[in-house]
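> Sharing a model that was predicted from the sequence below.
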Amino acid sequence: MLNEKEFNEYGRQGFTHIPLWQTLTLPDAVEPLALYQALTNQGQDYLFETGVRRQHGVEPALSVIGLPCRERFELGEGYLHHYRDMHLCETWETDDPLEVLKILQERWSVPEISALPEFAGGLFGYFGFETTRLIEPRLRRIARKPSGFALPDALLWLSLELVVIDHQRGLLHCIVYGETGVEGDYVRSRTRLEQIVERVQDSLTPSDADKGALSAPIAAREINQFFPEECFRQAVERIKEYIEAGDVMQVVLSRRMSHPYAEDATTLYRNLSRQGTAPYRYLLNMGESQIVGASPEMLFQKRGARVVSRPMAGTRRRGCTAEENDALHEDLLADPKEIAEHMMLVDLARNDLGRVAAAGSVQVDELLTVEQFPNVMHIVSTVTGQAATGTQALDLLKSTFPAGTLSGASKIRALEVIAELEPHARGVYGGSIGYLDFYGNADQAIVIRTGILTDGKLYVQAGAGVVQDSRPEREWQETKEKSQSMLQAAAINPQQPEEAVLCI
C-alpha cells in the first residue's frame, strides 16, 4: 500500500485519483459469486468475469467485483446526466453525449502502477442498442419505439472500490481510490481499504452457496412472446425483398420473450455459470433491475494501441453425442450460406476497425474457426489492428457499434430495417457491456445470451442473420437455440408453448 507521502507526491504531479491496494494470495476454491454476495449485492454494483480461450476451452481470467458506486452517468438522446449518491448533480443537453463523456474522462488522471491487474478501476456499465441513435444522426429521424424497460440508453458507473481476482496469477487485489484534492482522503481511503480487506478475508472460506440443485423446469405459465412466429416469418420475407432490391445485404432480426421469475439475479447467474465458463459473464445490479448474461462474443478490446474484434456468425446446435457434434461442425463449415454471411461480417469488422486504426495495420489473425458453447457452436474470426495516434476507447466504440453480427450490412440501412420491423426498441440487448479504464484501455462484450430481470419477470432476446437464401423457419429455430441457455438457467422449459402478446 502507498504511504501518505507517496500519495501526496502523486498529487503534486497532477494526478487526481490514486489507487491504494492490498494484494492477497488467492486461496483454493474461492467462488467469485459467493464473494460478491458476501461483499455487496446491494445495488449500483456489479460482477464482471472474463475468460481466456485455450485449446481445451475457456479458462477464467479475471473476476471483478465492483462495490457500490457513488457516481454514475446516464446517456440518452439529447442528454447526459451525472448522479452522485443517487442524486442528479450535473446535466448536459447535447446532440453528442458520447463526446461529452469523452471530455469528462479527462477529469480523472491516475498513475499507472504495474502491480495492479488488467482492470483496476474506471467506467463500467453498458451501452444499449439504441446508443446507435447517439452515434448516427440519420437514425434519429426514425420514430422511436418504446423498449419496455425503464433504463437509459447507456449507463456507466465510476468504479473506485473493487475487488479483482486474477485467476491466471492466483492473486486477489482489493483496491480503493483516494482523491488528491480532498483533504484527509488518504486516511479515509486507507481505512476503507482495511475494511474491505477484512471483509474479504472473513469471506474467503469454501462456500456451499453454489452447490444447490437446479430447480425443476417451470411449466405453470406460458412464455410471453413479443414477436410471434408468423409475424417473425413475415419480417424475414420482407428483409429478403429488401435484399433482392439491392437495398441491404443482411439484417439481424431478433425477438424477445418473457416469463415470470421469482428467484434473484445471483441464482440465475449461478445456474448460467454451471453451463460452463464463457469469455464474458456479468451481473449488473441497478437496484430495481438486473442484467445477467454469459456472452461468447467480444465487440472490441483495446490494450494500449492494439485493438481486437472477434466477429461471430454462423450457428449450429450442439450434438447429443460426440459423433453428432462432429457432423454438425463439418456441416456448419460446409454451408455456403453460413460462410458467405460470416465473411461479409468479417469484412464489416475490418472496415469498422479501419476507421480508427493506423493505415495498413488491420489484418485477420484467425479465420473461420469453430468455437463450442453449451447449446450451440459458432464460426469465429479474429480481426486486429493498431489504433491511430490519438484514438480513444470511445472513438473505437463509435466506429464498431453496434456489432455487425447484431445489425447486418450495410450497417446503417440494416439498423433502419430493424427499427421498422421489430416491435420494440431493443434496449440493452445487442449493445455492449464492459469497461473503459483510466488509461484508455477497454474490453466490451456484446450483449447476447443475456436476461433482464425487472418487475418479477425475466426478459430474453435472441436474433438470427437474414440473407438472400434464408429460410424463415430456420431463422426462427436459430433464435430458439440461442435463447435456450438462458431459459435453462432460469429453469424455464424452452419447449413450452409460446403465447403471442404482440404482432407487428
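Yep, it's here. Predicted model, so just to flag it, every value in this text is computed and none were measured.
> rest of the way, CA atoms for contacts and neighbours
Fine.
> For the most centrally placed residue in the chain, give me its contacts.
Against the mean C-alpha coordinate of the chain, by C-alpha atoms, centre = their mean, the closest residue is Ile433 at 2.8 Å. Taking C-alpha atoms under 8 Å, 6 or more residues apart in numbering as the criterion, Ile433 is in contact with 124-127, 444-447.
> where does it fall, helix, sheet strand or coil?
Here Ile433 is recorded as strand under DSSP: H, G, I helix; E, B strand; the rest coil.
> Mind giving me the PyMOL select for the contacts of Ile433, buried ones only?
Buried members of the contacts of Ile433, defined by 16 or more other C-alpha atoms under 10 Å, are picked up in PyMOL with:
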select buried, resi 124+125+126+127+444+445+446+447
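> Pick the one among the contacts of Ile433 closest to Gly293.
Val447 (7.5 Å; C-alpha to C-alpha).
> What sits closest to the residue nearest to the centre of the chain if chain neighbours are left out?
Tyr126 (4.3 Å; C-alpha to C-alpha, 6 or more residues apart in numbering).
> Can you verify that neighbour is assigned to a strand?
Yes - assessed with three-state DSSP, Tyr126 lies in a strand.
> where's it relative to Thr16, distance?
Distance of Tyr126 to Thr16, given as C-alpha to C-alpha, to the nearest Å: 25 Å.
> still on that earlier bit, ok, now how distant is the residue nearest to the centre of the chain from Glu194?
30 Å.
> what does Asn325 give?
Using C-alpha to C-alpha, one obtains 51 Å as the distance from Asn325 to Glu194.
> quick one, which of those two is more surrounded?
Between Asn325 and Glu194, counted using other C-alpha atoms under 10 Å, Asn325 has the larger neighbour count: 18 against 15.
> which SS class is the more buried one?
helix.
> nearest spatial neighbour of it, skipping sequence neighbours?
Per C-alpha to C-alpha, 6+ apart, closest to Asn325 is Gly319, 4.0 Å.
> what residues are up against the one you found?
325-326, 328.
> same question, Gly304
So Gly304 contacts 440-441 (C-alpha under 8 Å, 6+ apart).
> on that earlier part again, give the contact list for the residue nearest to Ile433.
Counting by C-alpha under 8 Å, 6+ apart, Tyr126 makes contact with 154-156, 428, 431-434.
> residues contacting the nearest residue to Arg318 once chain neighbours are set aside?
In this structure, Arg318 finds its nearest non-sequential neighbour in Val376, 4.8 Å apart by C-alpha to C-alpha, 6+ apart. Applying C-alpha under 8 Å, 6+ apart, we find Val376 in contact with 315-318, 481-482.
> What is the most widely separated pair among the residues you listed?
Arg318 and Lys482 (11.0 Å).
> tell me, what's touching the two both at once?
With C-alpha under 8 Å, 6+ apart, Arg318 and Lys482 have common neighbours 375-376.
> take a look at this one as well, against the first:
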Amino acid sequence: MGSAPPDRSYKMQIMRPANALQHLYSYDSFTFNLAALCKRAIPECRVHIIKNDALPSHVLLPFLKYFDAVVVGPGPGSPETPTDVGVVKDIWHVEESLLTPVFGVCLGLQSLAVEHGARIQRLNVVKHGQVSEVLHDGADLFHGVGEVHAVRYHSLHVELPAGTDHLEPLAWADDGEENGRVLMALKHAYKPFWSVQYHPESVCTTSGGTSVLRNFWRLATDWSPAHGRTTLPWTPAVEAAVGPCWPSVRAEATTKFDPQHTSTSVATRTLRLPTLDATQICELLGVEDESGDFVLLDSAAAPGRFTIIGCLTGTSARITYFVGDSFVRLRQGRDVALVELGSLDIWAWLTSYMRRKRAHGGTPDVPFWGGLVGYLSYELGVHTLTPTPPRSGSPHPDVNLVFVERSIVIDSHTKTVYVQSILSGDEDWVEDMTARLQSLASSPNPSVQRTTPAQVSSPGLDPVVSLPDRSEYISKIVAAKEWLSSGDSYELCVTAPTRVRARKAPSAVARGTSSSWELYKTLRSRNPAPHSAYIRLHPSTLLSSSPERFLSYSRAPDSLCQLRPIKGTVRKAPGITRAVAEELLAGSKKEVAENLMIVDLIRHDLHSVVGDDVHVRQFCSVEEYETVWQLVSVIEGRPAPSVKDKTHSDLGWEVLRASLPPGSMTGAPKKRSVEILRDLEGGERGIYSGVLGYADVGGGGDWAVIIRSCFKHEERPPTRDALRSHQQETARSLGPSNDVPNGDGAASKTSQALAPDSLFDEWTLGAGGAITALSDPEAEWDEMITKVESVLRAFKDIGSK
C-alpha cells in the first residue's frame, strides 16, 4: 500500500510513509516491543505511536484515512472502564468511510469483544508472565503458523455469548481445571478487525509473533483494495497532529552541540600496585573527615571490575535538584547559583551540561575519565513517568551529583591503578598523587596507617531498629494481589522503610573521624557487592552494597546500552550448589515469571529511545555472586542511525529518563504500578530504589539500583579539627582522669558529655519484594526481612568498633 505518488502541493516533495501504521498506546509497558515486532513483520513500515487520550475521537478518527492499519496495544485495567481504553472504544464503531484494518492485542482484543456484546470475566487463576500453548486451526491469522507457545499477561478474559454471529473465535488456551478453555484470538465477521489475547511481542512467545503479524498485514492489504479503501497521501499537518514516527528523539534532548567547544584532554598515569586496596586510598584522600564531600563507586566483589574514587577539590561543582523546581542548584566552593531550566527538563539540562564537559584521550579500557558521580532518586523517575506535585519538606535532593575532575580508578582484574585529571595543566597533581600512592603501597603494612585507640564498648546501646509493621505489610501484599486480579498490574514491587538509630562507632568518635565510613567498611566486609558505594554529598550520605547493575552505556561511536535486571535470589549456604540454585531459581515458575515481566518491560523502555535494535542476550541465567546466587537477564540495545544523528550520541540521559524508576522496583505496567504503589506504600521512597553511578565525560555511563543500601540526612557536620577541639575542652572541664575510656568497658565521661545527637545517626533502609499472583504474603514478609538483615548486620557490628 505504499505506492501513492508524492503530494506536490507543498514546496518540498512529501512522500507518504510506506506501510504507515497507527499504534494506539494505552499506557502499558510493552507497546514499543509491539512496535519493534511490527517493524520486523512488515518491511519498511513506519509506526506512529499515539496515546489513547492524546486526541479526542473527533480529531483522531479522521486521520485514519492516512494510515494503512491500526494496532491497538495492550494496557492495564478493563475495557469497560472508559479512562483505561480512551479512544480505542470508538475505533470499532467508525463510519464506513473511515473503516481501517485493526489488529488488537490483549486489552485490544477485550475492547473489540466488549464493544460487540461479549462479557468480561476474571480468570480463576491469573496468567501473568505465563507461557501457554495456543490451540488454533491454522487458518486466518494462523495460516501457515505451526505450534504456538505464547506469553500471557491477563487476569481478565472474554466470554462470547451464545449465538454471537459477528465475532468469530480463532484460537484458545486450555487451562484445564484452573480456567477451562480461554479465548486467545478472534476476528470480526465482516469488518477488518483481528485480535489476540496473548502477547505476540514477548521475548518468550514462539511462532505466534512475527508470523501472525505478517498474516494480519496480508489480510489487511487484501481487504483494503477489495473494499475500495485507499490511503491518503501523508502531509506535514497530519504529522504535526499525530507526532513523528518511532523512533524519535524529544526536541528537548536535541540541544545544539557547539562545534566550537574544545574537548579537554585527559592526563593519565598508569600504575601496577597489586597490594593497594580502595579503602586505603580513600583514607589517604581524607574520607574520614565527615565534613567533606566524598564519592566512591566500589566494585567490592565479582562480577564488578572498576572502582572509581573521586579526588574532590574545594571547587568541585555540585549539582542538586528537587522534583518540581524550575531551577538547578549549582555550587562551586562557597558560590551557589540557581540556574533556571527554562524550556528544558532536568534530563535535557544534564545532557547539555555534559556536552560542555567533553574530554578525549583517556585510556580507552577505563570506563570513567571524569564526570558526574552521585545518585538519582526514585521520586525523580516517578515524576518523569507520572507527574506529581512538587515535593515538600524532603531533606534529600532528587538529583545529587558532583563533577569529578580528578580521579583514581582501580582495575581489579589487572591490579592496575589509573591516576587521572581532566583539569588543564594538572600534570603536577597527577605526578604528586602517583608518588603518594606508590609510597602508600610500599609501606611495611599499608593497611595500618594509624594507632587504634582503646576500644570503647557500649552496653545497652545497640541500634534501635524500627521495622515495618508486619500485619500492615502483609495487608499491603494482599491488597496488591487484588490489583493484580483486577487487571491493573501484572507485578507490584511492594516495599517499606526500616529506620535505624545507631550509635556511631566509638573508635570514630574518639578520633573525631567519620563514623559513616566505619559503617561502610563494615558493610563492605559483611556484604561485598559489585556495586558497592560510599557517597557523601551533604546533606545526604548513601552506603550501598547493591548487587544489581541497572544501566550501562558505552562511549560513541559504537554505543551499546545494557541493562541487567535481577529477579530471584538464593543466599549461599552449605548444600546450596549451583545445581540446587538453578533448580530453585531457573526452575521456579514464579521466579521466571517475575524475571520475564521485567525483561519485557525493560525491552519496551529501551526500544522507546534507541529503536528496534534491542535484544535479550541472556535470559534467566543463574549467576554466582559473593554471598548469593542470582537470576539475571541481560538486555542490550544500539541506537538507530536517525537517533544517533539527532542526539550526537548523547543517549545516556534519555535512556535513563525512559527507564526510571527501575522496572525491577516497580512492576508492570510501570505507570499504573507506580500509581498503585504510591497509594499502597503511603509515602515516598526517596533515595531508595533510585540509581547511583556516573556519567563519563567521554560519553559513557554506569548506574546501579539502590538496594541493600542505607542513607541518612545530616547537615554538614563540624570539621574534624573543630570536633577534636570540642572534645579537648570537654575533657579539660571534666578533669584529666576522665579523658580515657575505662578498663571495665564503661563509656568515658568525655563521650557521655558530648551532645546525644553527636553520638547517634538516623539511617533509613528500604526493602521489599515483587508481588505476583503466585506470591505467599507470609513468605514475602520473610523475604523482605532477610533483605533488611543483610544491611542491619553491619549496624550490629559497628557499635563494638
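That came through, no problem. Here the structure is a predicted model, which is why all the values come from computation and not from measurement.
> Can you tell me what Val328 of structure 2 aligns to in structure 1?
Using TM-score structural alignment, the partner of Val328 of structure 2 in structure 1 is Leu80.
> what's the distance between its match and Ala154 of structure 1?
Distance of Leu80 of structure 1 to Ala154 of structure 1, given as C-alpha to C-alpha: 9 Å.
> picking that back up, mind checking which of the contacts of Val376 of structure 1 land in helices?
Counting by DSSP state H, the part of the contacts of Val376 of structure 1 found in helices is 481-482.
> Give me the nearest residue to Lys457 of structure 1, chain neighbours excluded.
The spatially closest residue to Lys457 of structure 1, leaving aside those adjacent along the chain, is Pro260, at 4.3 Å (C-alpha to C-alpha, 6+ apart).
> can you tell me which residue in structure 2 aligns to that neighbour?
In structure 2, Pro260 of structure 1 lands on Arg501 (TM-score structural alignment).
> wait, what's in contact with its match?
463-465, 760-763.
> tell me which element Glu237 of structure 1 falls in.
Taking DSSP states H and E as the criterion, Glu237 of structure 1 maps to helix 229-244.
> Superpose on structure 2 and give me the mean offset of that helix.
In the superposition against structure 2, helix 229-244 of structure 1 averages 1.2 Å from its aligned positions (mean C-alpha distance after the TM-score superposition for structure 1).
> buried ones in that helix?
229, 231-233, 235-237, 239-240, 242-243.
> ok, now stretch 350-367 of structure 2?
Using 16+ other C-alpha under 10 Å as the test for burial, stretch 350-367 of structure 2 gives 350-352, 354-355, 357-360, 362-363, 367.
> same check, this time on stretch 376-393 of structure 1
By neighbour count with 16+ other C-alpha under 10 Å, stretch 376-393 of structure 1 contains the buried residues 376-388, 392-393.
> Those residues in strands, which ones?
In strands, defined here by DSSP state E, the members of these are 376-386.
> Measure how buried Cys620 of structure 2 is and give me the count.
The burial count for Cys620 of structure 2: 24, using other C-alpha under 10 Å.
> in what helix or strand does it lie?
For Cys620 of structure 2, the host element (DSSP H and E) is strand 614-624.
> Do me a favour and get the end-to-end distance for stretch 234-252 of structure 1?
Calculated as C-alpha to C-alpha, the first-to-last residue distance of stretch 234-252 of structure 1 is 14 Å.
> So what touches that stretch?
Against stretch 234-252 of structure 1 from outside (C-alpha under 8 Å, 6+ apart): 253, 341, 405-410, 413-415, 417-418, 421, 463-470, 472.
> Then the match of Val328 of structure 2 would be within a strand, right?
Yes - applying three-state DSSP, one finds Leu80 of structure 1 inside a strand.
> So Ala322 of structure 1 versus His329 of structure 1, what's the distance?
10 Å.
> cool, Ser258 of structure 1 as well?
Plainly put, Ser258 of structure 1 is 31 Å away from His329 of structure 1 if you go by C-alpha to C-alpha.
> do the same with Leu406 of structure 1
In terms of C-alpha to C-alpha, Leu406 of structure 1 sits 22 Å off from His329 of structure 1.
> Between these two, point out the one with more neighbours.
Leu406 (29 against 22).
> Could you find the counterpart of Glu548 of structure 2 in structure 1?
Match for Glu548 of structure 2 (TM-score structural alignment): Glu297.
> residues in structure 1 matched by the longest strand belonging to structure 2, start to end?
Across structure 2, the strand with the greatest residue count (assigned by DSSP E) is strand 119-136. The counterpart of strand 119-136 of structure 2 in structure 1, using TM-score structural alignment, is absent.
> pretty sure Ala358 of structure 1 contacts Thr391?
No - Ala358 of structure 1 is not in contact with Thr391 according to C-alpha atoms under 8 Å; the separation is 9.6 Å.
> about what we covered before: the match of Glu548 of structure 2 against Arg310, yeah?
Yes - with contact defined as C-alpha under 8 Å, Glu297 of structure 1 reaches Arg310; the gap is 6.9 Å.
> Give me the common contacts of these two.
Between them, Glu297 of structure 1 and Arg310 share no contacting residue, judged by C-alpha under 8 Å, 6+ apart.
> Tell me the buried residues in the host helix or strand of Trp476 of structure 1?
Under the criterion of DSSP H and E, Trp476 of structure 1 resides in helix 472-489. By 16+ other C-alpha under 10 Å, the buried positions in helix 472-489 of structure 1 come out as 472, 475-476, 478-489.
> mean shift of it relative to structure 2?
Helix 472-489 of structure 1 sits 1.4 Å off on average (mean C-alpha distance after the TM-score superposition for structure 1).
> in structure 2, what residues pair with that helix?
The aligned range for helix 472-489 of structure 1 is 777-794, by TM-score structural alignment.
> Contacts for the matching stretch, please.
Under C-alpha under 8 Å, 6+ apart, the answer for stretch 777-794 of structure 2 is 470, 473-474, 477-478, 498, 519, 522-523, 526-527, 708-710, 765-769, 771.
> ok, back up a step: toward the C-terminus, what is the element adjacent to the helix holding Trp476 of structure 1?
Next element after helix 472-489 of structure 1 (DSSP H and E): strand 498-500.
> Where in structure 2 does that following strand fall?
Going by TM-score structural alignment, strand 498-500 of structure 1 sits over no part of structure 2.
> Please name every helix or strand in contact with that strand.
On a contact count with 3 or more C-alpha pairs under 8 Å, 6 or more residues apart in numbering; DSSP states H and E, strand 498-500 of structure 1 meets strand 223-225.
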